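Novice: 3D, please:
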Amino acid sequence: MKPWNLLPLILTASLAAAPAFAAKASKAAPAAEDPAMTVRPVTGLKALDMPYDAGEGILVRWDVMPHDEYAAVYVVELSSVSAAGPWVKAKEVRSDQGTVAELGFPFWARPKAGQRAVEVKPLDLFSNDSDAAKARVSKAEYFVRVRATNGRQVADSEVVTGRAESDWFSMPRLNNLIFTLVFCGIVLWFISHARKKDLFLRRIPGLDAVEDAIGRATEMGRPIYFLTGRLDIDSISTIAASLILGEIAKRIAQYDTQLKVPHTYAMTMAVCQEITKQAYSEAGRPDAYREDINFFITEDQFAYTAAVNGMMVREKPAACFYMGYYYAESLLLTEVGASVGAIQIAGSDSEHQLPFFFITCDYTLIGEELYAAGAYLSRNPVLVGTLRGQDVGKAFVMLSIFFGVAFATLGVLIGREGWVTTMLEIFKSY
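Specialist: Below is the predicted model of the structure:
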């Protein structure tokens, strides 16, 4: 028999043997899917009030599930109607997310670990911009569920309810409260100490020259000009300037020298009028006080500058004080004052104008020396104690920065990066 005549017999035998091979293959099928890979509904689901907030958030927590290591995804859904829905997607997190550390609380206010923790905000889902809608949404009770999925399977959890409520105390800000109380205690201690004996204050040459400037004006029979800057009384630099005005006015009242205080804001003028009047009374010369010591010119920057410069040229003051915050008019004013031969003492926290004061004035108070001038001139125990307390606070901040950098560097070198996080949390303003 020829070989090609056997081909039909071979094909028939192969087809007959196929079911047998298929049966063996079915017996050798892989085992059932790993139970850990099966997505199950989350357990331990709770919808709690988000701690330490203003009633805006709900904290959703559930247990760590066995299928988390297989890249499960959790979808937190909210309903404002009923446990049957409709549902609104609030947040989606992966199995490696939703930890307590992600909530952003410091270590002393962090919720207990061991469960997933996700914050959802109903205000972002169910309210518009009206205050009434926000109030209604913030007080409502919501239905919460968590849907777990791995891309192939989906499992819905039981439905729980939760409500967002406002809290009276924010525990994350406990560090700020402690620092504030400590700083206030230091200031009060220095105030009480200053009432018992004089505290040392660093010498400020510009303020030591105040007596010379007033004496020179008295001898020459010329007026003294005092300017409070370009900002209104709500500025800290203008407040400092008004305190300096009060102390200088006391000394001027004793010498019966003419004082002129031109203003660019009516409110500042009214405050300085009362300060000057009180200063003359404390100096024992209420009869020497005149209402026209303080006078208003204009709020326009360069119109004010031109008016003051004109008065300087005509009256040729013997001394000029420039205290407060200044802009481009600083050089225009001080150049004219220098041209008439006046002793000029400036003080400003405007770093852009300080170079012009350095060039044209005899003495310049730099930055915080302006704030310290009132305490330096008056020696008031409250002001001196506050000033010394501020110095201690600044020293504490500087030491904290130095040791913080040192510990952070050491923590990185020895593998303790947690030190860096802890120190940042202690000094963070939450």
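
Novice: use CA for all of it now, contacts and neighbours both
Specialist: Will do.

Novice: Pull the residues that contact stretch 270-290.
Specialist: Outside stretch 270-290, the residues that touch it by C-alpha atoms under 8 Å, 6 or more residues apart in numbering are 233, 242-243, 245-247, 249-251, 253-254, 256, 291, 293-294.

Novice: one more time with 6 Å, if that's ok
Specialist: Contacts to stretch 270-290, defined as C-alpha atoms under 6 Å, 6 or more residues apart in numbering, come from residues 246, 249-250, 253.

Novice: how far out from the middle of the chain is it?
Specialist: Centroid separation between stretch 270-290 and its chain, computed with C-alpha atoms, centre = their mean, to the nearest Å, is 40 Å.

Novice: in it, what counts as buried?
Specialist: Residues of stretch 270-290 classed as buried: 272-273, 275-281, 283, 285, 289 (neighbour count, 16 or more other C-alpha atoms under 10 Å).

Novice: Check stretch 247-267 too.
Specialist: Neighbour-count burial for stretch 247-267 [16+ other C-alpha under 10 Å]: 247-253, 257-266.

Novice: Which of these fall in strands?
Specialist: 259-263 (DSSP state E).

Novice: okay, those in TSV with distance to A16 next?
Specialist: As requested, those are exported to TSV (distance: C-alpha to C-alpha, whole Å):
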residue	distance to A16
L259	124
K260	122
V261	118
P262	117
H263	114
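
Novice: quick one: which of these is nearest A13?
Specialist: Checking these against A13 by C-alpha to C-alpha gives H263 as the nearest, at 116.2 Å.

Novice: any idea how far stretch 320-339 is from the chain center?
Specialist: Centre to centre, stretch against its chain (C-alpha atoms, centre = their mean), the figure for stretch 320-339 is 34 Å.

Novice: Please enumerate residues in contact with it?
Specialist: With C-alpha under 6 Å, 6+ apart, stretch 320-339 has contacts from 224-230, 237-238, 241, 344-348, 350, 356, 360.

Novice: go on, stretch 214-229?
Specialist: 238, 241, 257-261, 317-326.

Novice: Can you give me the end-to-end span of it?
Specialist: One end of stretch 214-229 to the other measures 20 Å (C-alpha to C-alpha, to the nearest Å).

Novice: Mind listing what's buried along that stretch?
Specialist: 214-218, 222-229.

Novice: all helices of the stretch 201-350 of the chain, in order?
Specialist: 205-208, 210-220, 236-255, 266-282, 301-315, 329-339 (DSSP state H, counting those that start in this stretch).

Novice: What is the burial count for T12?
Specialist: Using other C-alpha atoms under 10 Å, T12 has 10 neighbouring residues.

Novice: Next, the buried residues of the helix or strand encompassing it.
Specialist: Here T12 is covered by helix 7-27, with elements defined by DSSP states H and E. By neighbour count with 16+ other C-alpha under 10 Å, helix 7-27 contains no buried residues.

Novice: Next secondary structure element downstream of that helix?
Specialist: Next helix or strand after helix 7-27 toward the C-terminus (DSSP H and E): strand 46-49.

Novice: Could you also give me the structure for this second sequence? I'd like to compare it with the first:
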Amino acid sequence: MITLLVAFFILFNIRRAKGGRELFIRRIAGLNTIDEAVGRATEMGRPVLMVPGLSDTSVNAKSMQAINIFAYVSRVAAKFFNPILVCCYNAGIYTVATEVIRDVYQQEGLGDRFDPDSVRFISDRQFAFAAGVSGLILREQAAACFFMGEFYAESLILAETANSIGAIQVASSTELTQTPFFIAACDYVLIGDEFYAASAYLTRQPVLVGSLIGQDWGKLLVGALIVGGVVFNSFAIRKTATTEYDDDGREVYLSKPRPMKASESAYSRMFEQKIDPDIKIDREKYAPNEIPAKVAGAPVGGE
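Specialist: This is a model prediction of the structure:
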């Protein structure tokens, strides 16, 4: 039922977005600084460098999200006639990124200014790629660096290299284990769903925006159900009991509902558990550091 509701929320909001309805998405600090970072690179006459992650497959959703963000960055850079560098990990992403960036320049009426060499295939080996990108950062003295997508052990290598030359860095990794390294070395980091919200906000594609809003509605629904369930059970909204436990511990139905006792509420069962005084446990007691003779020679595992 919840799955159907979430699907309905997504389709409904996609329809709203396609119908021209302006859906609000909160901007975050990492997005607000894109124009500033590109403007600074223009003032310094230095390029903007972008890395769409290290995807194991040719092209996946994460790399496409990164390329959508880079399309916006490239659009801003094209308006300022600022050079860009896009470093790709595999041939599939290289091909897609080349076409997307070329389309951006053509849409801005600057197709003749697009440099095919601005999108580069570096290597499909992790640390060879990290070394190649680090070398480009140092040689080209990039003023702004954007690291978006899947990153692994090379994340800190790239971030520290860019940090060493004073570049503004905006990063986001879909790998939770690498996010702390980006936080330590970068100026701005998109965490978790902010990465997908960023591409939806910047591209304003109805499918992306509608999906994002629909998923948020689904999260609110699930959260409300959880809170409502906790409140309902904790404070025993149901005031009558229809079952009870017999002497053998089995739950049986009552012939007639009766008022619920305070000790029978879910809150009491969870936080005020009581030990039955009739239950006695016979257990031999030994002095501290005393090992019983019958236990001392027993093998491990009790065999």
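
Novice: who wins for proximity to W419 of structure 1 among the helices of the stretch 201-350 of structure 1?
Specialist: Using C-alpha to C-alpha, these put helix 236-255 closest to W419 of structure 1, at 37.7 Å.

Novice: before we move on, the earlier item: report the two members of the contacts of stretch 270-290 of structure 1 separated by the largest distance.
Specialist: The widest separation within the contacts of stretch 270-290 of structure 1 (C-alpha to C-alpha) is 10.6 Å, between G246 and A253.

Novice: Show the buried residues in the contacts of stretch 214-229 of structure 1.
Specialist: Among those, those classed as buried by 16+ other C-alpha under 10 Å are 238, 241, 257-261, 317-326.

Novice: Show me the one of the helices of the stretch 201-350 of structure 1 that comes nearest A406 of structure 1.
Specialist: Among the helices of the stretch 201-350 of structure 1, helix 236-255 comes nearest to A406 of structure 1, with 34.9 Å by C-alpha to C-alpha.

Novice: against structure 2, where does that closest one fall?
Specialist: On the basis of TM-score structural alignment, helix 236-255 of structure 1 is assigned to residues 61-80 in structure 2.

Novice: Residues touching the matching stretch, excluding its own?
Specialist: 52, 148-149, 199.

Novice: Rebuild those residues as TSV, extending it with distance to A162 of structure 2.
Specialist: TSV is the format used below for the contacts of stretch 61-80 of structure 2 (distance: C-alpha to C-alpha, whole Å):
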residue	distance to A162 of structure 2
P52	16
M148	14
G149	17
S199	23
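
Novice: coming back round to it: pick the one among the buried residues of stretch 214-229 of structure 1 closest to A18 of structure 1.
Specialist: The nearest one, if we look at the buried residues of stretch 214-229 of structure 1 relative to A18 of structure 1 and count by C-alpha to C-alpha, is G229, at 102.7 Å.

Novice: The closest one: what's its closest spatial neighbour, skipping adjacent residues?
Specialist: Spatial nearest neighbour of G229 of structure 1, excluding adjacent residues (C-alpha to C-alpha, 6 or more residues apart in numbering): G324 at 4.4 Å.

Novice: Over to T257 of structure 1?
Specialist: Nearest to T257 of structure 1 is T218, by C-alpha to C-alpha, 6+ apart, at 5.7 Å.

Novice: Map that neighbour onto structure 2.
Specialist: Aligned counterpart of T218 of structure 1 in structure 2: T42 (TM-score structural alignment).

Novice: Strands of structure 2, start to end?
Specialist: According to DSSP E, the strands that structure 2 contains are 48-51, 84-88, 119-121, 144-149, 168-173, 188-189, 240-245, 251-259.

Novice: so the fifth one corresponds to what in structure 1?
Specialist: When you say that, I think you mean strand 168-173 of structure 2. Taking TM-score structural alignment, strand 168-173 of structure 2 hits residues 343-348 over in structure 1.

Novice: how near is the equivalent of I359 of structure 1 over in structure 2 to F129 of structure 2?
Specialist: Using TM-score structural alignment, the equivalent of I359 of structure 1 in structure 2 is A184. Taking C-alpha to C-alpha as the measure, A184 of structure 2 falls 22 Å from F129 of structure 2.

Novice: Between these two, which has more neighbouring residues?
Specialist: The neighbour count for A184 of structure 2 versus F129, taken as other C-alpha under 10 Å, is higher for F129 (21 against 13).

Novice: hang on, the more buried one packs against S123?
Specialist: Yes. Here F129 of structure 2 lies in contact with S123, judged by C-alpha atoms under 6 Å, at a distance of 4.9 Å.

Novice: May I have the distance across stretch 224-241 of structure 1, first residue to last?
Specialist: Rule used - C-alpha to C-alpha; the end-to-end distance of stretch 224-241 of structure 1 is 15 Å.

Novice: Tell me how many other residues crowd F232 of structure 2.
Specialist: Quick note: F232 of structure 2 (other C-alpha under 10 Å) scores 13 neighbours.

Novice: got the contact list for it?
Specialist: F232 of structure 2 neighbours (C-alpha under 6 Å, 6+ apart): none.

Novice: and if you look at A130 of structure 2?
Specialist: E154.

Novice: what's the counterpart of it in structure 1?
Specialist: Aligned counterpart of A130 of structure 2 in structure 1: T305 (TM-score structural alignment).

Novice: Next one: its match from I239 of structure 1, what distance?
Specialist: T305 of structure 1 sits 21 Å away from I239 of structure 1, going by C-alpha to C-alpha.

Novice: Would you state the helices of the stretch 151-300 of structure 2 in chain order?
Specialist: Counting by DSSP H, counting those that start in this stretch, the stretch 151-300 of structure 2 has these helices, from start to end: 155-164, 179-185, 194-203, 206-234, 266-271, 293-296.

Novice: Those helices: which one's closest to R16 of structure 2?
Specialist: helix 206-234 (7.4 Å).

Novice: what about whatever residue of structure 1 lines up with I28 of structure 2, how many residues close to it?
Specialist: The alignment partner of I28 of structure 2 in structure 1, by TM-score structural alignment, is I204. By other C-alpha under 10 Å, 16 other residues sit near I204 of structure 1.

Novice: Pull up the gap between I204 of structure 1 and L365 of structure 1, please.
Specialist: For I204 of structure 1, the distance to L365 of structure 1 - C-alpha to C-alpha - is 8 Å.

Novice: CSV for the buried residues of stretch 270-290 of structure 1, including distance to F126 of structure 1?
Specialist: Compiled in CSV, the buried residues of stretch 270-290 of structure 1 are given as follows (distance: C-alpha to C-alpha, whole Å):
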residue, distance to F126 of structure 1
C272, 53
Q273, 55
I275, 55
T276, 58
K277, 59
Q278, 59
A279, 60
Y280, 64
S281, 64
A283, 66
R285, 69
Y289, 65
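
Novice: Many thanks, we can stop here.
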